[in-house]
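[1] sequence first, predicted coordinates after that:
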Amino acid sequence: SHMEEYLVQKSWPSECPDPSCNHISKKEQDYRRYLHDMHHYHKVICVASKEAHKK
């Protein structure tokens, strides 16, 4: 998915993509949970895709 490709390319720590938010996540999993909890992304964002990490 587009989100998986985006996350694989990110470096950590990383800022939230929302311009009105200044949250910084130290790890990918924290970033995923934050997007789900605070910005209401679908719950599948919380689980890393195995295919995305094989690239």
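    Cool, the structure landed. Residues are numbered from 1 along each chain as shown.

[2] CA only for contacts and neighbour counts going forward, please
    OK.

[3] run through the helices of this protein in chain order.
    With DSSP state H, the ranges of helices along the chain come out as 2-9, 28-39, 50-54.

[4] just tell me which of those helices ends up closest to residue 15.
    Closest to residue 15 of the helices of the chain is helix 28-39 (Cα to Cα; 8.6 Å).

[5] quick check: buried residues in the closest one?
    28, 31, 32, 33, 34, 35, 36 (16 or more other Cα atoms under 10 Å).

[6] make JSON lines from the helices of the chain and add distance to residue 15 to it.
    Shown next, in JSON lines, are the helices of the chain (distance: least, Cα to Cα, whole Å):
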{"stretch": "helix 2-9", "distance to residue 15": "12"}
{"stretch": "helix 28-39", "distance to residue 15": "9"}
{"stretch": "helix 50-54", "distance to residue 15": "21"}
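
[7] ok, and here's another one to check against it:
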Amino acid sequence: MKYQYEFFLPQNPKPIDTITGDIYDCEKKADEIVAELGINEDDDLIIAVTEVGNND
């Protein structure tokens, strides 16, 4: 399955980044955002997920 992942910071209604891919792509992007911004992934990063289709 392919998913759209939107990355948010608390108190900010607009996503700071959006990608389409699988869970591994999401984890990689989350790690990049956390490292770039120097934030705590568990407390400071919100990820919204929407299904967009199959890999087929």
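    Cool, the structure landed. Small disclaimer: the values here were computed from a predicted structure and weren't measured.

[8] kindly provide the TM-score of these chains.
    The TM-score (TM-score structural alignment, normalised by the length of the first structure) is 0.38; 32 aligned residues with a Cα RMSD of 2.5 Å.

[9] hmm, back to that, tabulate the buried residues of helix 28-39 of the first structure (JSON lines), appending distance to residue 52 of the first structure.
    Putting these into JSON lines (distance: Cα to Cα, whole Å) gives the following:
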{"residue": "28", "distance to residue 52 of the first structure": "13"}
{"residue": "31", "distance to residue 52 of the first structure": "16"}
{"residue": "32", "distance to residue 52 of the first structure": "14"}
{"residue": "33", "distance to residue 52 of the first structure": "17"}
{"residue": "34", "distance to residue 52 of the first structure": "19"}
{"residue": "35", "distance to residue 52 of the first structure": "18"}
{"residue": "36", "distance to residue 52 of the first structure": "19"}
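
[10] tell me the two of the residues you listed that are most distant?
    28 and 36 (12.5 Å).

[11] which secondary structure elements does the helix or strand hosting residue 43 of the second structure sit against?
    Here residue 43 of the second structure, judged by DSSP states H and E, is contained in helix 41-44. Secondary-structure packing of helix 41-44 of the second structure (3 or more Cα pairs under 8 Å, 6 or more residues apart in numbering; DSSP states H and E): helix 23-37.

[12] against which helices or strands is the helix it packs on packed?
    On a contact count with 3+ Cα pairs under 8 Å, 6+ apart, helix 23-37 of the second structure meets helix 41-44.

[13] grab the nearest non-local neighbour of residue 18 of the second structure.
    Excluding the flanking residues, the one nearest residue 18 of the second structure by Cα to Cα, 6 or more residues apart in numbering is residue 6, at 4.4 Å.

[14] count of residues packed around the one you found?
    Residue neighbour count, defined by other Cα atoms under 10 Å, stands at 18 for residue 6 of the second structure.
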